[in-house]
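*Asks:* give me the fold of what follows.
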Amino acid sequence: MASEPTVEQIIACMAQREWSHAIAICAQLLKDNPEQQEVYPLLAKAYANQGDFDKAITAYHISLGNQPEQAQICAELGLLYSKQKKFTQAISNYQKAIALKPTWAEIYYNLAVIWHEVGDWEQTITAYQQAVKHKPNYTAAYFNLGLLYDNRGQWNEAVANYQRAIELQPYNIRAYSNLGSTLARHQKYESAIEVLQQGLKIDPTWATLHNNLGQVLWLEGRLDQALVSFELALSLEPDMVLANHNLSRLWQQESNYDRAFSYLQEVTELEPNNSSAHNNCLSILLKKGNLQAAIPHWQYLISIRPEFVDYYLKQATKLNADNLLAQGKIACANFIKAIRENSDKSQIHHHLWKTLFYWGEMLFDYGGVGINRAEIYYQYALDIKPDEVELYLRLGNCFKKQNRTNAAISMYQMGLCLQSNHPQISFQLAKLLEKPHSSSLAIEDNEDTVILPPSNQSTSSNKLQNLFKEEKDLAPLPQAIYHYTHDWIRNCQIEDYNYVEISWPGTSTQANKLKQIASEPITDIDTTTSNLNCTGVHCPKCISELIELFEPRQIAKNVYQLIPDKFPQIDSPLPFVVTIPQGKAWIAPYKNAWVVCNGLAVMTPDGYLLGDLSRYYLWFLPNCPYKHQKDHILYQLDSLPKTTKLDGKVALLSAMSGHVYYHWMFDILPRLDLIKKSGISWDSIDWFVVNNIDKDFQTETLNYLGIPLNKVILSDHDSLIQAEELIVPSFPGYQDWVPEGSINFLRDVFLAKVNLDNEKYPQKIYISRSRSSSRHVINEKEVVEKLTPLGFQTVFLEELSLTEQIALFANAKVIMSTHGSGLTNLVFCSPDTIVIELFSPHYVRTYYWIIAQQLKLKYYYYLGEVFDCKFLRDLMYQNSLTEDILVNFKSLNAVLKLAGIIT
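*Replies:* Below you'll find the model as predicted:
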């Protein structure tokens, strides 16, 4: 007679991993006695080990139904639900287990893993901290805390946790590796090397440590030692992708492209989907001029994120080829289509050449730092079509603008070798060979210079004779630059000037001590902007440092939050208003969609340019160490427009990009308040100079302020003015850094005129940029479908008057928007308004952060998905400012949850 089944038999079967036998015994026992509670957990465990999680969960729930206070069962359920990716149920069961057993460190650890999986980094940190609180020697928890803090950019906390992990487990090689990498990322190279070498003493055979040591040595400039470390890593682990990739990058830096490419081929064989390797292959192949071999790499990189290219091609079909920007986008779209369709090599080359040529034309037209980028595009185009004579003209013109005279002469001569009678090249070359550099500029006459497209160049020289200027037609440039108007005031011999400093919230008298740095004018003026140590508002180093001043906290993947009351302390000099008798001003006029006002210069009657009143792109950010420039875009002009002389008092208000809502509101309007605070009545002013008033918001705001439109002079039409009495208010703060005084002025003036108690305005708004020219959300349709059921209303600000926009933002409780001028209206928000700003991962700016912090808004920002093909990305967008954004819905859900919008 067979023996009766027992619990002991089940345990014995499970010890032998006989899961089916154990399940059969459990079934028999429960058939005989369904109330035998100790069997259900064993049955659940057997099912779980067989991979039948649903039956395991059912068995655990039966056990809990009979005895609900079982911490172990809750924990097992949490584990099973997490394996099924049912994170809400997993979290709930882990929390029940913790409620029953509050000191259970391992459950806190498991809960932290789930919180990290769902993207809530704050909860993740809290759970890990609880784990180490209840188990102070929990090495794995310290290590994971180090990883998390590292990802959030909290490097001090990361270092402390890695060090604690090493202290508890001195042979934890991964902790040495991560600690060394973290120290290196924050330029603590010697400490990083020391840590990595300590790890190698413990295990000299771990290839990752050698690779990481090589990276740090490379950053320190010790290339020979770095090379040894990388090669040693490969000898220990021949298939190590990172070491192969680092060796390729090192040899690429040394211009040994063949050797670099051989390592990249190894990487792509080991990891065919390594996008970074494909990008580097592209870079080398393009440098070598091997476009045909580059095509498969382009095709692969497009296939990773086809949404970007699909959207770009769709938008290109809507364009009219009536300007360079549209022509460039259409050519680029044709190039991408040719790659996708594996078209004939000649077609691919033709479309790429056209794209490069149009972008070169556009950037040259932009001027300033655009000249440097135009040169790069023209050079690429020349590599494709070395017999295209127009490219020699364009490159020669670039070199001429950069004062690289010998290079310009050589380029023009090479062009003449292809076409000896080319009129424009002949003219430009003769001009360079005949005339020394002059400190004067030609004054434009009434007949425009005609530049023909490449296919329509005329051999006639009739159009060229008007380009030769006689001495009487030359206008003198400023002889020197004063960094500070205050210094010119102190030294000048002119009477009837007036200079008043204004007390303005958000500025500091302490900062005015900077004026003592350079009390004498700068006479050795650099007439190019090509050798700057900083690229101003686009300088990666300055932008990164400015972002760090806010200490944004990463709270989920690609999701960040500004810490309330974390306000960067940057001393902005006190603003001032100066009156200059017979003062002059040049304001770059709007040309087209890509060449808006990119500079302005204020000049004194005795021949000086005033640096703190004169700006040009790319102007510096508030934390820039190179604030005292020795150049200005004015000195790069080929000619000056004719001077418009204005009688009476003339207030200069025009600003860079003054046609844009953000700059109009923050760089132009507050300066009217500075004038008033200086003691000058607006009524006493005869003329107000602004960029233009062709947009509704410009006329609306001026009408609000009581500025008569018949007193407005448009600098787009009269770009060089001389005033009997030029009144120039300084800019109220640094470029793209809005001081408190500007915010107060706008709120005081405009909020008072708006009915804020209007129930027609929604509390949750999503601002669409789909009608703007750039920076679209690629999957906006899906985003709106997600937001609408949550109570969001999609808004197109272009449809609203200024008053309606102000009321909309003043009433809103939650605002989501792509980065753009529409967020200027945050200045009208109430405290605690939730703001979610969407950025391209390649274009994060702090413009609205400073407003959010001053008004105590709850600010979050989200980074879109990466289009990981730098060459194509640069070709499509030219500037990261214009990049489109692809929203990841997991990250979108995370920010909505963390902001308290969904549960």
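*Asks:* going forward, measure contacts and count neighbours with C-alpha atoms only.
*Replies:* Noted.
*Asks:* so how far is the longest helix along the chain from its chain's centroid?
*Replies:* Ranked by number of residues, the top helix in the chain under DSSP state H is helix 345-366. Counting by CA atoms, centre = their mean, to the nearest Å, helix 345-366 is centred 25 Å from the centre of its parent chain.
*Asks:* run this one through as well so I can compare:
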Amino acid sequence: MSVEQLLKLAQDNLSKGNQDRAFAICREIISQQPNCAIAYQLLGNIHEDHGQLMAAMSAYTKAFELAPNQAISYAYLAQIYRNMGWFDEAISFYQQAIDLSPNWADLHYHLGSALHWQGNIEGAIGCYEKAIALNPKLGQAYLDMGLRLNERGDIDTAIKVLQQGGINCPNFQEIFNTLGYLQLQQNQIDEAIAIFQESLNIDPTEPLVYNNLGWALACQGKLSEAIAAYEKAISLKPDLAIAYSNLGKLWQQKNNHRQAISYFQKAIAIEPDNIMFYSDCGSSCLIIGWLSQAMACFQKAIAIDPKFVQGYIQRFNQDVILEVGSDELLQAQIACAQFLEALQKSDLELGNSENSQESDHNVTEVPDAVYNYLEATYLHLGNTLNQYGEWDAAIRYYQRALRIKPQKIQTYLDLASCLAKQGRLQAAITVCHTAGVIEYSPEVYWLLGSLLEAQGRWELAIAYYSKVLENQETAENLTTVSQEWRDTGTISTGEIPRPQQPPQGVYQKTQAWLQANNIDTSHYIPIPTVAQQPPSAELDNVGGRECGGLDCSPCRERIFAGFEVSNLGYGIQRRVADAKTVEVPFETFVASIPQGRCWIVPQENHWKVCRAIATITPDNQLLADLSREYPAPLPGCTNYNPEKHWIFRQTKLCPPQYIDGTVAVLSGLSGHIYFHWMVDILPRWELMRRVGVDFNQIDGFVVNSARLPFQRETLRRLGIAESKIIESDRYPHIQARQLLVPSFASPTGWLQPWGLDFLRGTFLPLATGDNHDYPNRIYVSRAQARHRRVLNEEQVMAQLSRLGFVRVLPEKLSFSQQVALFSRAEIVIGPHGSGLTNLVFCQPGVRVVELMSPHYDRHYYWVISQALGLEHYSLTGDGFSCYPLRSLMYQNPLTEDIWVNLTGLEKILEKLEIR
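*Replies:* Take a look at the predicted model:
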């Protein structure tokens, strides 16, 4: 038999799965013709099928040596290297194969796959495009290109590519399934359902399509049809865990948590390492009070992904020492760390909900320490939110604490007090009665008396007061302290004013109020810093929602549509925009309000910051364009309603300190934070300078505080004498004969190019006389920050220090030293935080890597980077997927710590060619 005949026989046996026979034939061919490259290629195929990659590589290498001009030999070697994870070698061989056979579409496709696995998404997309151009029927190329475009964030183009793929490859079901999935992401529900149904026409037995169809139907509120689709998916594939999970979520929506738990447990049984299944199951268990079952779910979730929790525990165990009565939020965080540590050390087994429908399940006994620390966490969080004025959230935490320790009288008192602050007096009375059933408490009776008194139920109130007064010692301890209004005597003149009522109305525009009161035009000076564009019709059509602040998805999509976003794999993202996108329309002016007042919420601790600012006219109207609050809207938002400003939630205001002179207001939201001080506060001074204000004629400048070194140093640079500084943290309500109020310089946290020029022109000269030898590669640490720390910073620094990076703590430097340091930097890496504000002092072209949490993305520093011409990248860290525990650790994504993915860090360093 000839070699050609033997080759055909070997190929036939290989195609039929007779690998041993094919192997023997190949060896016979080689014995007859040692230089037969095809035989070695077939041997490589056989070894590869058996998972013998090194033997396969040896065979393919021999084939390559025998036939160096055959593209298939390079392709086989590339495939082996790709499967072994050696992507650089795989890419090299694919490129050599393409050089020999440039019109082979599959080669371009496989090169794209290798580039994708390497993290080069842009390169992968280009290869898929070439593959499709060469072979428009290559369905897998459409599918992968659509997936990569979606990964890059270009979901609209991804949908178009998949739609074209569906036309050219009408029998490729996975294209239709993925297309429908992406349309669901875009809220194109009807289109998605149509696509899923078309996919089922191709193959009515595909369970994943039924699962996705169920999701789409659930989005339409067709829950019964969704359940039927999920159940169909399960009947076709009984081990389809995602379908059980989706059924569980659907029953969660219907508030049937027992049924939801049953499905989540089935999903867990199939995929016991899926952290989201435990998260969902634990969440439902918490809601219905199955605490032991919830603790077991969360313990399993921690065991699957322990690093984030371990980092959190280490952080709050190693560097925090508390005294009695210290910060409530900090106490909550420490209690949470102790809870997580106790839970992590527990060995709990999940019960079976089917065997216990009316009570908690047969779970290994949960240690008392777990519940004690959890209750303490809930209690301190309730106290924190109560102090902050977020009473709904505080009430939820008090209720959770009582679920664990229902005998604790103080928690009932806190809950009742919180309800009373909301005006829910009857609910507060009910809570007090519940506490009174548990045990006699003079504190509860005293609170009951005051609540009944507020309702005008005098006889009952007197009865409860009398019960307390029967015990003279107890009565003395319960003496109420009336609210006192203190006059510091340092600013106010004349009589001590009485408490004020909140404003009675709202003026959207300061200019309109001045005109309505016939105040001459010199009291309002517009400043053309940027183009003043009215809101577009598109913006007007998004009404009907409440303002979502910086997290408002429609506003974010609209504002950042001009940014070219590139996802480069491994959590690396590059954003580029032109000057027009960075410079947003915003009305700037300086106004003078005769007898005007400013009310500025003071900072009370590190988390209770300035959350609202109100400028009030002498006829008690709020000037909306000179007032702010959190959540701060993004540029162009038309859904913010100033009539819901925080000031209208106050029953009365402290009396204003009166100044018989001219006072300029510069304070801003979160004005004690370095970023907001530089970006939102100081540029307001520049607005006054631009209209020619004579600063010598100003009797006082209102800023949030001047206690921090950077505040004092920057104010001195602006020529503001310390004697003229008025701290709104000390005097939250001020009235002046003339209140001079520059408008806000821009939307909150959005540094306009003119503001950037002001900061650089004013403060960069500070660096000229500094001859210190500063490093040019810096890592900006938040190791001493209250939140958003890098939990694995030591591992990060071990990687960076080898490349010459130096860790810096900006708060340890003077302001002028920070300016000098960043003005000489060449590469800046650091977590999102105030330290990166100093990017404003960098030279154009500096490379920046901003480390981000997956749940907190802000525009602050990439807007600055675009305006200044910096090369800005972000690296998104690993998150903790167990959302019930994550929300306990971090009540706001703003505070969430960061776990840097070291592989992603290595890749971005390689991309920037940092050696």
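*Asks:* quick one: TM-score?
*Replies:* Once superposed, the chains reach a TM-score of 0.88 (TM-score structural alignment, normalised by the length of the first structure), with 860 aligned residues with a CA RMSD of 3.3 Å.
*Asks:* on that earlier part again, buried set for the longest helix of the first structure?
*Replies:* Under the neighbour-count criterion of 16 or more other CA atoms under 10 Å, helix 345-366 of the first structure has 348-366 buried.
*Asks:* point to the residue nearest the middle of the first structure.
*Replies:* The residue lying closest to the centre of the first structure (CA atoms, centre = their mean) is residue 843, at 1.5 Å.
*Asks:* please enumerate the helices of the stretch 151-300 of the second structure.
*Replies:* Assignment of helices within the stretch 151-300 of the second structure using DSSP state H, counting those that start in this stretch yields the ranges 155-168, 173-185, 189-202, 207-219, 223-236, 241-253, 257-270, 275-287, 291-304.
*Asks:* helices and strands around the third one, which ones?
*Replies:* Which is helix 189-202 of the second structure. In terms of contacts (3 or more CA pairs under 8 Å, 6 or more residues apart in numbering; DSSP states H and E), helix 189-202 of the second structure is packed against helix 173-185, helix 207-219.
*Asks:* run the angle between the last one and helix 173-185 for me.
*Replies:* In other words, helix 207-219 of the second structure. 20 degrees (axes from the mean of the first three to the mean of the last three CA atoms, to 10 degrees).
*Asks:* mean deviation, helix 207-219 of the second structure versus the first structure?
*Replies:* Superposed on the first structure, helix 207-219 of the second structure shows a mean distance of 1.7 Å to its aligned residues (mean CA distance after the TM-score superposition for the first structure).
*Asks:* enumerate the positions of stretch 834-850 of the first structure that are buried.
*Replies:* By neighbour count on 16+ other CA under 10 Å, the buried set for stretch 834-850 of the first structure is 834-841, 843-845, 847-850.
*Asks:* nearest to residue 377 of the first structure, of these?
*Replies:* Using CA to CA, residue 843 comes nearest to residue 377 of the first structure of these, at 21.6 Å.
*Asks:* what is the equivalent residue in the second structure for the closest one?
*Replies:* Using TM-score structural alignment, the equivalent of residue 843 of the first structure in the second structure is residue 856.
*Asks:* okay but its match is in contact with residue 893, surely?
*Replies:* Yes. Counting by CA atoms under 8 Å, residue 893 is a contact partner of residue 856 of the second structure at 5.5 Å.
*Asks:* helices of the stretch 551-700 of the second structure, start to end?
*Replies:* Under DSSP H, counting those that start in this stretch, the stretch 551-700 of the second structure gives helices at 553-559, 579-582, 674-676, 682-690.
*Asks:* actually the stretch 701-850 of the second structure, sorry about that
*Replies:* Here the stretch 701-850 of the second structure has its helices, by DSSP H, counting those that start in this stretch, at 709-717, 753-763, 793-801, 815-823.
*Asks:* who are the packing partners of the longest one?
*Replies:* For helix 753-763 of the second structure, the helices and strands in contact under the criterion 3+ CA pairs under 8 Å, 6+ apart are helix 682-690, helix 860-868.
*Asks:* so which of these is the most surrounded?
*Replies:* Mean neighbours per residue, mean count of other CA atoms under 10 Å, is largest over these for helix 860-868, with a mean of 23.
*Asks:* and the next helix or strand past it?
*Replies:* With elements assigned by DSSP states H and E, the helix or strand that comes after helix 860-868 of the second structure is strand 871-876.
*Asks:* show me where the stretch 701-850 of the second structure has its strands.
*Replies:* Assigned by DSSP state E, counting those that start in this stretch, the stretch 701-850 of the second structure shows strands spanning 725-727, 733-742, 777-780, 806-808, 827-831, 847-852.
*Asks:* and those: which comes nearest residue 76 of the second structure?
*Replies:* Closest to residue 76 of the second structure of those is strand 847-852 (CA to CA; 37.8 Å).
*Asks:* the equivalent of residue 588 of the first structure over in the second structure: what's it in contact with?
*Replies:* When the second structure is aligned by TM-score structural alignment, residue 588 of the first structure is paired with residue 601. Residue 601 of the second structure sits next to 609, 610, 611, 612, 613, 728, 729, 732 when contact means CA atoms under 8 Å, 6 or more residues apart in numbering.
*Asks:* translate the fifth one into the numbering of the first structure.
*Replies:* Taking TM-score structural alignment as the alignment basis, one finds that residue 613 of the second structure is matched in the first structure by residue 600.
*Asks:* surely its match is in contact with residue 658?
*Replies:* No. With contact defined as CA under 8 Å, residue 600 of the first structure and residue 658 do not form a contacting pair (10.9 Å).
*Asks:* so what's the residue count around the nearest residue to residue 260 of the second structure once chain neighbours are set aside?
*Replies:* Excluding the flanking residues, the one nearest residue 260 of the second structure by CA to CA, 6 or more residues apart in numbering is residue 248, at 4.0 Å. When counting by other CA atoms under 10 Å, one arrives at 29 neighbours for residue 248 of the second structure.
*Asks:* kindly report the same for residue 35 of the first structure.
*Replies:* 13.
*Asks:* tell me the secondary structure for it?
*Replies:* Put simply, residue 35 of the first structure is coil when judged by DSSP: H, G, I helix; E, B strand; the rest coil.
*Asks:* help me confirm that residue 500 of the first structure is found in a strand?
*Replies:* Yes. Counting by three-state DSSP, residue 500 of the first structure is located in a strand.
*Asks:* that one maps to what in the second structure?
*Replies:* Aligning on TM-score structural alignment places residue 500 of the first structure opposite residue 525 in the second structure.
*Asks:* and its match, how far from residue 55 of the second structure?
*Replies:* Residue 525 of the second structure is 81 Å from residue 55 of the second structure, where distance means CA to CA, to the nearest Å.
*Asks:* same check, this time on residue 144 of the second structure
*Replies:* 30 Å.
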